[in-house]
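Chemist: fold the following, please.
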Amino acid sequence: MSDNKLVYSTETGRIKDTPPSEQIPETDGIVRIRRETKGRKGKGATCISGLGLPEKELKELAKALKKRSGTGGSVKDYVIEMQGDQRELAKAFLEQKGFTVKLAGG
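Modeler: Model prediction:
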């Protein structure tokens, strides 16, 4: 079965696949920092959401945060996840960068 996808046109030449544009989730301008243990075998993790940044900038910010705290972490679905309870450190760091920050959850 053929895909019927246009790959060449006599008018314009080779047609390149354009990747879909990055869809950054809508935010209300407030960065929320929460501590989660669910699905982590009781180990705590700090989750930072609502930054409203593209993936590349989010990874750079996560790298700086992890370096500052001395812990590991990752970026998943536009949420920065850091190992351990790093809420106060992350709040101070993000406020220094100019973000409006709220500590969410208990």
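Chemist: please count neighbours and contacts with C-alpha atoms only from this point.
Modeler: Fine.
Chemist: could I get the full set of helices for the protein?
Modeler: In the chain, the helices defined using DSSP state H lie at 55-69, 87-96.
Chemist: mind checking which of those is nearest residue 32?
Modeler: Nearest of these to residue 32, taken as Cα to Cα: helix 87-96 at 9.1 Å.
Chemist: by contact count, what packs against the closest one?
Modeler: strand 30-36, helix 55-69, strand 100-103 (3 or more Cα pairs under 8 Å, 6 or more residues apart in numbering; DSSP states H and E).
Chemist: here is the second sequence; please produce its structure so I can put it next to the first one:
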Amino acid sequence: MSADKHTRKIPTDGGRDLTQNVFASLSGLENLKPTPASTPAPQASPSATPAKATAPAKNRGRVDVIREKAGRGGKTVTVARGFTGIGLPEKEALAKKMRAACGTGGTVKDGCIEIQGDKRDEVARILAKAGFRPVFAGG
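Modeler: As a prediction, the model looks like this:
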């Protein structure tokens, strides 16, 4: 280590770098034509349908949708289990959508999404929209 490395100071007064025009070094800007901000985006022909709106992006695997009562004090709970390839943040986002759609509470426990009440149809609809293949299992 040299003594110069420890004695050099970095200027903090702003210097002349802050007063320079940052766009001065760009070339070719004079050839660009400004576009009005209110120009509408080009629309596709009515016969063209977006592929993403007609079908889910991909099959993300089977998810079992189960109605459980055992060990819950007689309360019915809808459980979605068997997720493969998704992490906790995505499960929490799915649980949030399910809680909002069902109007009930719910949580993510042990890799499963639990929604209060018998809400199998709503849960299956949300899972299908997310690209999963919901399967009703159990009673």
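Chemist: related to what we said a few turns ago, tell me which of the helices of structure 1 sits nearest to residue 41 of structure 1.
Modeler: Residue 41 of structure 1 sits nearest to helix 87-96 of all those, at 19.6 Å, using Cα to Cα.
Chemist: mind reading off the mean deviation between the closest one and structure 2?
Modeler: Superposed on structure 2, helix 87-96 of structure 1 shows a mean distance to its aligned partners of 1.0 Å (mean Cα distance after the TM-score superposition for structure 1).
Chemist: now which residue in structure 1 aligns to residue 125 of structure 2?
Modeler: Mapped onto structure 1 by TM-score structural alignment, residue 125 of structure 2 lines up with residue 92.
Chemist: can you tell which of the helices of structure 1 is closest to residue 33 of structure 1?
Modeler: Across the helices of structure 1 (criterion: Cα to Cα), the nearest stretch is helix 87-96, sitting at 6.4 Å.
Chemist: how many degrees apart are the closest one and helix 55-69 in direction?
Modeler: Interaxial angle, helix 87-96 of structure 1 versus helix 55-69 (axes from the mean of the first three to the mean of the last three Cα atoms, to 10 degrees): 130 degrees.
Chemist: can you tell me what sits against helix 87-96 of structure 1?
Modeler: For helix 87-96 of structure 1, the surrounding residues in contact (Cα atoms under 8 Å, 6 or more residues apart in numbering) are 33, 34, 35, 46, 65, 69, 100, 101, 102, 103.
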